[in-house]
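> below are the sequence and a predicted model for it; my questions follow.
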Amino acid sequence: MSGLKPNSPMPTEIKLHAISKRLEIAFDDGASFTLPCEYLRVYSPSAEVRGHGVGQETLQTGKRQVVITAMEPVGHYALKIVFDDGHDSGLYSWDYLYQLGKHYEINWQDYLDRLAAAGAGRGE
């Protein structure tokens, strides 16, 4: 995962909504996204989730109830998110968060399809 690209949108506001388990993020280009904790967890940019190359991804299951317990800025380019299942190794660049928001519908359906194909579930 790379850092910022030229003309990358920068976040202007980040809010964690603990009860609804969602992260709200607004960018300086006017875009705003509300991303479920489960979505952020299953699309973590970490090697643990994504692997070290195409086809090495690990399908994340049983993450419906996962919540964010901490967030830390990393320089001026990313956010480290800590989840209550112990996962804390993903650095979410502003570009990556923007892309997760922009492509939420497609990504989420892809995740649900992969779960179904594996005969796996999202958890309670």
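Good, I have the coordinates.

> from now on I want contacts and neighbour counts done on CA atoms only, so please keep to that.
Noted.

> can I assume Q109 sits in a helix?
Yes: with DSSP: H, G, I helix; E, B strand; the rest coil as the criterion, Q109 is assigned to a helix.

> what helix or strand does the residue nearest the centre of the chain sit in?
The residue lying closest to the centre of the chain (Cα atoms, centre = their mean) is L40, at 2.5 Å. Assessed by DSSP states H and E, L40 sits inside helix 37-42.

> in this structure, which spans are helices?
37-42, 47-50, 94-102, 104-118 (DSSP state H).

> closest one to E72 among those helices?
Closest of the helices of the chain to E72 is helix 94-102, at 12.9 Å (criterion: Cα to Cα).

> report the angle between that closest one and helix 104-118.
On the basis of axes from the mean of the first three to the mean of the last three Cα atoms, to 10 degrees, helix 94-102 is oriented at 80 degrees to helix 104-118.

> got another, please set it beside the one above:
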Amino acid sequence: MAGLDKDTPLPTAITLHSKSRKLEIAFDDGSLFELPFEFLRVYSPSAEVRGHGAGQETLQQGKRDVDVVALEPVGNYAIKPVFDDGHDSGLYSWDYLYLLGRNQTEMWQDYLERLERDHGTRDPALVPPPAPKGGCGSHHH
């Protein structure tokens, strides 16, 4: 992962709000974002969520109640949240967090639309078990 773009705003404060399940992040350009844990989790930059290219993303479901149990600094360019579902491979660089904050409304809407399209759910109790591996004729290439 290359260093940060010199134009990327740097965070001046990062606060975990466990009760409201939000990560509050203030940047030195005056921006202040509140990113829900669920939003962070479903847009994790890790390979297991994003896949290896466009259209390879794994739709994350049932993350409505997900918690961040720890926040680990990574160098001086990223943080690594540890989620209570065991997910901890996402490195959120400052520019990625900034992008999430700036585009939160559109990205969340996009996520909800994808859930709807795939008949997914945000409710952990309603998530179907993982589909058996093997061909499932719904891949578009």
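Right, received. Where do you want to start? Being a predicted model, the structure only gives us computed values, none of them experimental.

> what would you report as the TM-score here?
Here the TM-score for the pair of chains, by TM-score structural alignment, normalised by the length of structure 1, is 0.97; 124 aligned residues with a Cα RMSD of 1.0 Å.

> so how many other residues sit close to the closest residue to L100 of structure 1 other than its chain neighbours?
In space, and not counting its chain neighbours, L100 of structure 1 is closest to N107: 7.7 Å by Cα to Cα, 6 or more residues apart in numbering. Neighbour count for N107 of structure 1, taken as other Cα atoms under 10 Å: 16.

> if I look at N107 of structure 1, how far off is V74 of structure 1?
25 Å (Cα to Cα, to the nearest Å).

> show me the strands in structure 2, by range?
Ranges of strands within structure 2 are 11-17, 22-27, 32-36, 68-74, 78-83, 92-93, based on DSSP state E.

> average offset between the fifth one and structure 1?
On superposition with structure 1, the average gap between strand 78-83 of structure 2 and its aligned counterparts reaches 0.4 Å (mean Cα distance after the TM-score superposition for structure 1).

> which other residues reach stretch 29-37 of structure 1?
Contacting residues not belonging to stretch 29-37 of structure 1 are listed as 9-10, 21-26, 66-68, 101-102, 104 [Cα atoms under 8 Å, 6 or more residues apart in numbering].

> stretch 70-87 of structure 2 now?
Taking Cα under 8 Å, 6+ apart as the rule, stretch 70-87 of structure 2 contacts 3-4, 41, 66-69, 88-94.

> farthest pair in these?
Longest span within the contacts of stretch 70-87 of structure 2, Cα to Cα: G3 and V66, 29.7 Å.

> who has more neighbours, these two?
V66 (18 against 8).

> OK, contacts around the more buried one?
The neighbours of V66 of structure 2, taking Cα under 8 Å, 6+ apart as the test, are F37, E38, R41, F83, D84, D85.

> just the buried residues out of these, in ChimeraX syntax.
The buried residues among these can be selected in ChimeraX (16 or more other Cα atoms under 10 Å) with this line:
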select :37,38,41,83
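
> in JSON lines, list the contacts of V66 of structure 2 along with distance to G120 of structure 2.
Shown next, in JSON lines, are these (distance: Cα to Cα, whole Å):
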{"residue": "F37", "distance to G120 of structure 2": "18"}
{"residue": "E38", "distance to G120 of structure 2": "14"}
{"residue": "R41", "distance to G120 of structure 2": "15"}
{"residue": "F83", "distance to G120 of structure 2": "20"}
{"residue": "D84", "distance to G120 of structure 2": "21"}
{"residue": "D85", "distance to G120 of structure 2": "18"}
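
> re earlier: check the mean deviation of the helix holding L40 of structure 1 from structure 2.
Compared with structure 2, helix 37-42 of structure 1 is 0.2 Å away on average (mean Cα distance after the TM-score superposition for structure 1).
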